[in-house]
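Participant: next come a sequence and a model predicted from it.
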Amino acid sequence: MSASGRGRRSKVAALWRLGVAEASAYRASLLVWVLATTLPLISLVLWRALAESGPIGDYDQHGFDSYFIAAFVVRQLSASWVVWDLDRQIRTGELSALLMRPVHPVLHHAMTNLSALPLRTALAAPVGLAVLLATGGISITEDPAMLALVVPVLALAWAINFVTQLAIGCLAFWLTKAAALYDVWLGAYVVLAGYLVPTSLFPAGLAEVARMLPFHAALGFPVELLIGRLSVAEAVAGIGLQLVWLVALGALAALAWRWGLRAYGAFGA
C-alpha cells in the first residue's frame, strides 16, 4: 500500500476512534434517542390488537410482529444525526475549525455517525430482546440470495438518510435554523416510510406513490426484504430505486455544500 493510502486509512481509523469516544461519552443521550425511536413497537401493539380477530390485508398478528420489530432494527441501523451537528457548526462558526483539518468535514461527520451505530445497537438490543420474548419472535427471509442483500440494502438506507440530512443541514449556510426544516422531512418519513403502517396497507394509488419515494427506500423496503416479503426481482428493483435516490440526494447535498461554502467564506467565517 502506498504512503498516501496508509495515510488515508490512518485518518479514517482516527476518526472512527474519535466517534466511538464521543458516543461513549454521550451514551445517555444515545439511550434517550433509542427510546425515542420505539414508535414502531407502539404501532406493533396497536396493529397486533387489531389483527386479533383476523388478518388485515396480507398481515396477520405474527406478520405485524415481524414487520414492526424489523422496522425498529432498521431504524437503529440506518440512523444519522448530521443535520443537527452541521446546523450548529455553521451557526456557531465551529465549521471553520473542521475546514482547517486534513480531513474533509463530510468524512468527519460520516465516520462520527457510523462509529456510534455499534453502541446505539447495543443500547437498543435489550428493548428488542424484550419485545421478541413478549411476541414470540420474528420471521426473516431464509433465501440465501435475499440474506446476502440485507447488508448492502441497510448500507444504502443509511447513506440515503445521511445525504438527506447533509443537504438539509447545508441550508444553515443561508437560514437561521435549518434543522427545523428537517422536522418537516421527518414528519413525511413517519407517514410515508412504513414507520407506522406498512405501505402495502395504504389505499390504492397512495401505496404505489409511497413506495417510489425516498422515505420507503430508507425504511419500508429494507424491512420488507428482511422479513421475506419481496421476490428477488422486487429486491433488485428496490435496490435500483435506492441507488437513484442516493445519487439524486447526494448530488443535491454536494451542490448545497459547494455553494454554501462560498457564502460561508464570503462572510469571512
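Facilitator: That came through, no problem. What you are looking at is a predicted structure, and each value in this text was computed from that prediction instead of being measured.
Participant: all contacts plus neighbour counts: C-alpha atoms, from now on.
Facilitator: Will do.
Participant: from what I see, Leu95 and Asp87 are in contact.
Facilitator: No - using CA atoms under 8 Å, Leu95 is not in contact with Asp87; the gap is 9.5 Å.
Participant: distance of Arg9 from Thr199?
Facilitator: Per CA to CA, to the nearest Å, Arg9 is found 41 Å from Thr199.
Participant: and if you look at Leu255?
Facilitator: According to CA to CA, Leu255 and Thr199 sit 32 Å apart.
Participant: Trp257 too?
Facilitator: From Trp257 over to Thr199 the distance is 33 Å, taken as CA to CA.
Participant: then Ala180?
Facilitator: To Thr199, Ala180 is 26 Å away according to CA to CA.
Participant: what segments of this structure are strands?
Facilitator: For the chain, applying DSSP state E gives no strands.
Participant: quick revisit: tell me which of Arg9 and Thr199 has more neighbours.
Facilitator: Thr199 (22 against 12; other CA atoms under 10 Å).
Participant: hmm, Arg211 and the more buried one touching each other?
Facilitator: Yes - using CA under 8 Å, Thr199 makes contact with Arg211 at a distance of 7.0 Å.
Participant: overlap of the contact sets of the two?
Facilitator: Residues touching both Thr199 and Arg211 (CA atoms under 8 Å, 6 or more residues apart in numbering): Ala193.
Participant: ok, back up a step: please say which of Leu95 and Asp87 ends up with more neighbours.
Facilitator: The residue with more neighbours, out of Leu95 and Asp87, is Asp87; 25 against 18, by other CA under 10 Å.
Participant: was I right about the more buried one contacting Cys170?
Facilitator: Yes - shown here, Asp87 and Cys170 form a contact pair, counting by CA under 8 Å, at 7.2 Å.
Participant: take the one below as the second:
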Amino acid sequence: MPQGAIRYILQRLTQQVKVFLSVYYAHMVEYRAELLLWVLSGSLPLILMGVWAEAAQSGEFGRSPLDFVRYFLAVFLVRQFTVVWVIWDFEREVVEGKLSFRLLQPIDPGWHHFAGHFAERFARMPFAAILIGLFFWLYPDAFWIPSVTDVALFLLATAMAFVLRFIMQYTFAMLSFWMERANAIEQFWFLFYLFLSGLIAPIEVFPPILQTLVQWTPFPYMIAFPANLLIGEPTDIWRGFGVTLIWIGLFWGLNRWLWRRGLRRYSGMGA
C-alpha cells in the first residue's frame, strides 16, 4: 500500500476517534451532578482505609498504617479509572430493540460503549482531584511523590485493567440475547471481584494458599496490581502484565463468539 494512502487512512481514523470522544465527552459533562455521585459512590476504599489503618497498629498484617493509607488511596484512583456499566446499557438496547439502530451503522456497537466509558474518565477527573486534595489535607503524612517509572507502570496497568474489566462485562452483556436480566450474572461475578481484587483488603493479607490461587485469576490485576505499582510495593511486573493480557485475550475471543451467535438469534427474532 502506498505511503500516502496509509497516511490518509491514519488521518481519517484519528479524526473519527477525536469526533467520537468529543461527542461522548460532551454528553458526559452534561450530567455533572450524576458524575459527582458516581465519584462519591467509589469512595468505599477511603472508608476501608481507616479500618485497615487502625487494624495495622497491631503489627500483624505486614504493613504499617501509613502503607494501608497509601494503598487504599491508590485503590480509589484505580477504581475511578476502571468503573464499567456497559452491561446495563447493552442489555437495555437488546431488550428494547434499540440495538437495531446501532447495527445500521458501519461500526461495531461496542465501540460506542467503549468511547462513552473512555470519555467519562476525563469528565470525572476534576471531581476525583478535589477528593484527592481533600484526602491529603486530612492525611498530610500520607503524601508522597512516586517515581516516573512507577507512574508509567501504574498508568499502563490501569489502562489494561480498564480494558479487561470492560471486555469481561461486555462479554457477560452478550448473554442479553438469551436472557432479559444478564446483569444478574455481573452482580454475581462482582462478589468475586469485590473480595479477590484487593478492593476491600490487600491480597497480601490473605492466607498463602489463597494468594497463590488468586494470582492466576483476573481479579487482582484490576485493582491490587496497579495500586501496588503506584505505591512502589514489590510486585511481579511481568506476571501481572502477562496474566492480564491472557485474560483479555480469552474474554475477547469468547465475546466475539457470543456476539456472532447472539446476533443471529437477535436477527431471527425479527430485528
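Facilitator: Yes, it's here. Predicted model, so just to flag it, every value in this text is computed and none were measured.
Participant: the longest helix along the second structure corresponds to what range in the first structure?
Facilitator: Assignment by DSSP state H gives helix 237-268 as the longest helix of the second structure. Residues 235-266 of the first structure are matched to helix 237-268 of the second structure when aligned by TM-score structural alignment.
Participant: buried ones in the matching stretch, by neighbour count?
Facilitator: Within stretch 235-266 of the first structure, the residues that count as buried by 16 or more other CA atoms under 10 Å are 235, 238-239, 241-243, 245-246, 249-250, 252-254, 256-257, 260-261, 264.
Participant: mean shift between it and the second structure?
Facilitator: When the second structure is overlaid, stretch 235-266 of the first structure sits 1.1 Å from its aligned residues on average, using mean CA distance after the TM-score superposition for the first structure.
Participant: could you pull up the residues touching the aligned partner of Ala159 of the first structure in the second structure?
Facilitator: Here Ala159 of the first structure is matched to Val163 in the second structure, going by TM-score structural alignment. By CA under 8 Å, 6+ apart, the residues touching Val163 of the second structure are Ile248.
Participant: do the same with Ser197 of the second structure
Facilitator: Neighbouring residues of Ser197 of the second structure by CA under 8 Å, 6+ apart: Ile203, Phe219, Pro220, Tyr221, Met222, Ile223, Ala224.
Participant: ok, the fourth one to Phe81 of the second structure distance?
Facilitator: The span separating Tyr221 of the second structure from Phe81 of the second structure equals 13 Å under the rule CA to CA.
Participant: those two: which is more packed in?
Facilitator: More neighbours surround Tyr221 than the other of Tyr221 of the second structure and Phe81, with 29 against 21 (other CA under 10 Å).
Participant: residue in the first structure paired with that one?
Facilitator: Aligning on TM-score structural alignment places Tyr221 of the second structure opposite Ala217 in the first structure.
Participant: which non-adjacent residue is nearest that match?
Facilitator: Gln242 (5.6 Å; CA to CA, 6 or more residues apart in numbering).
Participant: Gly57 of the first structure now?
Facilitator: Of all residues beyond its chain neighbours, the one nearest Gly57 of the first structure is Leu201 (6.4 Å), with distances taken as CA to CA, 6+ apart.
Participant: repeat for Phe68 of the second structure
Facilitator: The spatially closest residue to Phe68 of the second structure, leaving aside those adjacent along the chain, is Ala53, at 5.6 Å (CA to CA, 6+ apart).
Participant: can you find the partner of that neighbour in the first structure?
Facilitator: In the first structure, Ala53 of the second structure lands on Arg48 (TM-score structural alignment).
Participant: Ser80 of the first structure pairs with which position in the second structure?
Facilitator: Counting by TM-score structural alignment, Ser80 of the first structure corresponds to Val84 in the second structure.
Participant: which residues touch that match?
Facilitator: Contacts of Val84 of the second structure (CA under 8 Å, 6+ apart): His117, Phe162, Arg165, Phe166, Gln169.
Participant: if we can go back for a sec, quick check: neighbours shared by Asp87 and Cys170 of the first structure?
Facilitator: Ala178.
Participant: residues near the aligned partner of Phe173 of the first structure in the second structure, how many?
Facilitator: Using TM-score structural alignment, the partner of Phe173 of the first structure in the second structure is Phe177. If you count neighbours by other CA under 10 Å, Phe177 of the second structure ends up with 20.
Participant: ok, the residue lying closest to Phe177 of the second structure once chain neighbours are set aside - contacts?
Facilitator: Nearest residue to Phe177 of the second structure, sequence neighbours excluded (CA to CA, 6+ apart): Gly262, at 5.3 Å. Contact analysis of Gly262 of the second structure by CA under 8 Å, 6+ apart lists Met174, Leu175, Phe177, Trp178.
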